[in-house]
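> Quick one: sequence and predicted model below, then my questions.
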Amino acid sequence: VTPATSPLLDSLVKRELQEATFEASALQRQMPQLLRLPSESAEMARFFARSASDVDVARHFAIATQRHGKPADRVALRVVLRLLDTRLGGWLFGAGFIRFKDATFAARHRMLERWAASPLPVLRQLFQSLKRLGCSLFLGAPFPDDGGVRNPNWDILDYTPRCEAAGTQRRAALAEMEDDALKACVPREPLRVPPAPKPYDVVIVGSGAGGGVAASVLTQKGFRVAVVEKGQHFGETNFAQWSEMQAFENAFEDGGLLTNGDKSISVMAGSCVGGGTTINWSASFRLPPHVRREWIRNFGIDWLAEDLDASFAEVSKMMNINTAETHRHEKLHGCTDSPSLDHAVNKNNDFLVEGAYSLGMKCRAVPRNVKGCVDCGSCNFGCAYGAKQGTLKILRDAARTGLLTLIPNTTVDAVQRDRTGRATGVKCVREADGGARESLFLSAHAVIIAAGSINTPKILARSGLRHSSLGRNLSLHPVACVVGVFEGGASEAEDTGLDHGVSMGTYVCDGNVDFDGTGYGVVPETPPVHPLLLAIGMPWKSALLFKAAVGMYRRCGLFIGIARDHSSPSNRIKASRRVDDKTELEYALTSQDEQIVLEGIKLNMRLMRAAGARVLFPVNRK
């Protein structure tokens, strides 16, 4: 695939996807008759009858693949689509000696089930790609900017996105008034960053938890700093307009579609000014003491024992980390801050507290970096109310010193060094909204690479750094989820509040953080769940079972188990030669980590059952 042939490939993929989904729609419309739904369940009947083509999945799928898919993956998808349009391909892939669009509904399901469990990695990967993106588009598309059309599936979920909530736009506009100083730090169009009369004192690559804090500290000390960020600069008014899917498209790495090599693990990472601190769930934990001791012992990082507490205290003050604006419950353990008077209850958090209490385990309040939080439950779309105290806020404070330059939409190719090996600046490529690009060189006395676990190794490799461990031993803190279905009483609302209230307010911290005596375990927590994330996580066994599970959204609780993984040298970020190369991420659970994740699933199922769930199922297929 070359730049010249890429548009042709994308148009062919789009056409073939549409042909497949449009032919499928007629068969899917038989579903309500098969289910024999009562007449009063008209909306539910429409939901089960609705096909991918009814919400334009094929077009959105093609657009997402064009923007974020690797060339090899796009070629493989087109080969499969072409084969499925032949009898031979139908036979090879398990649908029978018939074209896929002529196969029965049951035959199509059998084929996809075979792909999911196939001994051939390519078929398993194809299934994961189609399931993850196809299902998320079905529940998350079309975008609100597509003529102002709501996704029709939101009605059955009783879901209203934050962008449609009354007063959101007005409050966002007021909050973004603070952003004026930071906007003034961004070089104006046309694409020219004039050579500084002298080098910057420091160029920082990345504006997230590392880069943003470094910029604040350095500017407060009087240093001239340039922060280079690959993603765009967004503010509260942007966040207020976004649906969940737009947030993923605009502010996440690879539009939220980044996975490991075999497509079995989704990797969520921020890619905007503020990085992960802009789109995270506001949970703010300090490094656990047992991990600190291990790092000191294994790596000789003695300053962790001496200076880290003072640094944590300073950053906690800077980001207003507290447990006053988090979930409240009488059975929470060790929550000493005075509660916020405007706290919004989230039943999913209550379930975790009550389940832990029933099992004799300690459930604690999650410390959060918020100030004036309205508990909208949409933290991972970016905070529309200016309450999240991430590095976007910290950079605004740094901007007021007059010593900060912010350069968004700019990808660093490499660090330039002199003959002694000392960094002298960075070579980068800046892109405007219209697609125009400009090569830049930013001169500096020092360079800080704070581009996260995904992008830092790639920049260092392109800069000529050679080391056997570069990009290896990647840890992801893998997450496994458990869903429980709760039955509301006659006088009790069934809504479990997965999409509103405190996003992540409680966690279980007891013997579960150290299953094997070596400091490795799982921490159960409560995430916010909106339709797109629901679709990514919910298992797909058949169209009927998937929709039945999704339809219980308002009665579901969901716990995640965040595991500390051992990892291995084979888990790595592959070096990239060109700045435009897509991220190649290889990650597989070690046998130790598989056991830890499994123990986490079992613990979460016990917690969910103890909280009163009537139906339990882990959302991970294996």
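That came through, no problem.

> going forward, measure contacts between C-alpha atoms and count neighbours the same way
OK.

> Would you mind stating the distance between the spatially most central residue of the chain and residue 70?
When CA atoms, centre = their mean is applied to the chain, the residue found nearest the centroid is residue 268 (3.0 Å). As judged by CA to CA, to the nearest Å, residue 268 and residue 70 stand 17 Å apart.

> Equivalent analysis for residue 292, please.
In terms of CA to CA, residue 292 sits 38 Å off from residue 70.

> alright, now check it against this:
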Amino acid sequence: DGFIPCLSSNAERESEASNRIWSYRLSQDTAYMDALKLTITSKLNRNDSDDIKMLLSALSTTIGSILVTGKVSAQPFSAWETSMQSEALNSLKLSNIALKRGAFSGLKRLVCGLAFSYVNEDTMTNPFWEGIDYPGPLVNNVEGGIEDKVQGAEKMYDFIVQGAVIDTSKWKEQKTIEYDCVIIGSGAGGSVAAANLAEAGYSVLIVEKGSYVQQHDISQREAEALDTMYERHGLLTTSDGQVTILAGSTLGGGTTVNWSCCIETPEHVRAEWVHEHGLTQFKPGGEFDSSMEHVLRRIGAKRDHIALNGMNLKLEKGLKAMNVKYEYTKQNLRDCEAASAGYICFGDRTGNKNGALSTFLVDAAKNGAKIITNARADHVLFDAADNSNAPRKAVGVSLSVGDSVFNVKAKRCVISAAGSLHSPCFLLRSGLTNSHIGKHLHLHPVVGAYGEFSDSIHGYLQAPMTIACKDVCMGPKLDGYGAFIECPSMHPGLAAATLPWNNAKKFRQNISKLKNMSANIVLQRDKSEGRIRLSDDGFNPTIDYDLSADDKTSMLEALIVATKAVIASGAEQVSTASNTDSGISFTDEMDKTTPLVNRLESKKAKAYFAVMKKKGIEKHSIGVFSAHQMGTCRLSVSPNRGVCDENGETWDCDDLYICDASTFPTASGANPMCTTLAISHMISSRIAKRLQYEDNLLAGDLLLKTRRLVEEHKLKRNERKLHLHRESSNYKLWNVISVVVLALAALYFQGISAASERLDSSLPKLF
């Protein structure tokens, strides 16, 4: 009740639905309270769950309430008037102690996000949706005024009906379970690798830890989609709670739930990968370009059918007024104007999207690839080499499916495409020791600016991310570490979780205007490097990440540009995602007669920007999100620079490859799907050619070219590993020598000290 208390309505709010926004009391809604309890006890990771339980336990006592909130009362928090609860929450928000601000931010995201996304199973709706004019699921919603017609939509391939998804209970009867290639993960990386290897004639097993939600089971409900198709039910955060992380965990991975924005790897990023990381395959006109062209063609990524929804139209209007450059982004949607294109982050109910479920996984299945879902890849199985000095070789994977454990033999290779969060965990569980595993994590941290308009925007309808402003992409230092400005798809749960909470009344005012609201988000190419560790359960990732000063400076610069674009597009109310930002208003008569772009030069606008600069990107004060995770098993030219070689093969183990965004040497600086698809296509094409060469299936020029590449790669790989071994041996030798020298020196000086002591004791006797 402290976050969303029951407030009195006024005469202007005539409809019952509008009044409900203000008067509805969630604490008396059994369905909501049950959903909240279930989330805390069963869906949060153990540490977060324990922290919230401890906080709530403290607030249930008088002393604990005083210590947590600083408010003196003879009663515990739960017995306070809601106005006093709101004041106490406000004091947490404004605390100088980051831990208290973090507690506020975590509770606010959880309580408010769930409040506007959960569905009462009896009424099959949310009590606030009607009042904020949110249509809910568009399935069979013609009577609600939105007719969802998708041009060119197709019935999606059903992997269960077609026999691609297999029943693992039959494995219990088999002595040996074997495939040529076992691929962990089914997203942008795994789907492409599976398609390439299956097409090359090899038997493929795709292992997906998430579930397969068939087309007819996609409900288009926000809370349900987050619960069933996202990592940790959409509740994943960094270990300190600073960044909320959205990642797909379903068949098709991120391609099933992303916003369909297709941007190729920026040229300056590729140049950095070539010149600073030595990865020549990213040179213009080379192999990577061929792979990029192939994957873009297969997913139908194009911009000639772009239609801007209300939110992108506002962004375009603001950027034009400011004379700032932008471009339309390619989309892998058949129909950008379809209303349901805005619901694509909840799965593809209409067959509009060319994600992995409609492209590469279909290609793989039609060539015989098999899929298991709700399966956990525990660790790699290695060969029992007689020579302990010989490199380890991957020969299979140990899988857990329910209560059963299966050892699946991989006759030719194992590929981890589990993503930047889980690929390093898989390698760590398997005992690999490369020091770079899990390091160099990049998140493309996101902050937002919001605008409220007099006209309807409906930012949750139609394709969401069709414009990208790259004006600040080179960053304050012009080193390529800047930001893109784009638009999200803004459904009630996401909006409530990200909108600033200044006080209970203002928060309700903001969320009640959802249909009139736009959001410009800043997507930062981060220099910051985080780390993935295995959590206490031995499976899930723990994510350590902190924003660097450079990234904060760049994000702030881009956020000011994004905010200016909101103002220049005609917003009446403007704010950022900072919980301490009370916003700025443009509703008086002078504002209405001032040209929009001239508002940026007004005294109040300049004062607002000055306050933004002073506050900066303060930890736990401004909401930071991430939908992109990259770089934890990066490609490299040497084992002391990364986890994999140029072919994606891990330095620690032969025939174990990585084909996902964890291979990125740095953050990509653009939505990473296309880069991931292209890298996976490049790596898996090399694997397929190598296997075909070993099987004598190639002829002519292709045979000669492949033979040369395979032999060169083998020679280089062995040389580098030998060099590293020598370096390691020399390092160990120098360590031994250093220890011996230090020991001798200690003995020597100890002897001098003893002699000195004897001299000191004998000198007095001489006199």
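That came through fine. Everything numeric here is computed off the predicted structure, so don't read it as measured data.

> Surely the residue nearest to the centre of the first structure is in contact with residue 253?
Yes. With contact defined as CA atoms under 8 Å, residue 268 of the first structure counts as touching residue 253 (7.0 Å).

> Can you give me the stretch of the first structure that stretch 192-209 of the second structure aligns onto?
On the first structure, the counterpart of stretch 192-209 of the second structure by TM-score structural alignment is residues 213-230.

> follow-up on the earlier one: now the common contact residues for residue 268 and residue 253 of the first structure.
Applying CA atoms under 8 Å, 6 or more residues apart in numbering, one finds that no residue jointly contacts residue 268 of the first structure and residue 253.

> Show me the strands in the stretch 1-150 of the second structure, by range?
Assigned strands in the stretch 1-150 of the second structure: none (criterion: DSSP state E, counting those that start in this stretch).

> Let me fix that, I meant to ask about the stretch 351-500 of the first structure.
Assigned by DSSP E, counting those that start in this stretch, the strands in the stretch 351-500 of the first structure fall at 363-365, 368-369, 404-407, 410-417, 423-431, 437-449, 479-485.

> what would the ones you listed look like in JSON lines with mean neighbour count and distance to residue 588 of the first structure?
Shown next, in JSON lines, are the strands of the stretch 351-500 of the first structure (neighbours: other CA atoms under 10 Å; distance: least, CA to CA, whole Å):
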{"stretch": "strand 363-365", "mean neighbour count": "25", "distance to residue 588 of the first structure": "30"}
{"stretch": "strand 368-369", "mean neighbour count": "26", "distance to residue 588 of the first structure": "31"}
{"stretch": "strand 404-407", "mean neighbour count": "24", "distance to residue 588 of the first structure": "35"}
{"stretch": "strand 410-417", "mean neighbour count": "22", "distance to residue 588 of the first structure": "28"}
{"stretch": "strand 423-431", "mean neighbour count": "20", "distance to residue 588 of the first structure": "32"}
{"stretch": "strand 437-449", "mean neighbour count": "18", "distance to residue 588 of the first structure": "26"}
{"stretch": "strand 479-485", "mean neighbour count": "23", "distance to residue 588 of the first structure": "13"}
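
> what would the ones you listed look like in CSV with distance to residue 579 of the first structure?
Shown next, in CSV, are those (distance: least, CA to CA, whole Å):
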stretch, distance to residue 579 of the first structure
strand 363-365, 42
strand 368-369, 33
strand 404-407, 17
strand 410-417, 5
strand 423-431, 8
strand 437-449, 11
strand 479-485, 30
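
> Please identify which of those strands is closest to residue 28 of the first structure.
Closest of those to residue 28 of the first structure is strand 479-485, at 26.3 Å (criterion: CA to CA).

> What is the aligned counterpart of residue 363 of the first structure in the second structure?
Under the alignment (TM-score structural alignment), residue 363 of the first structure pairs with residue 326 in the second structure.
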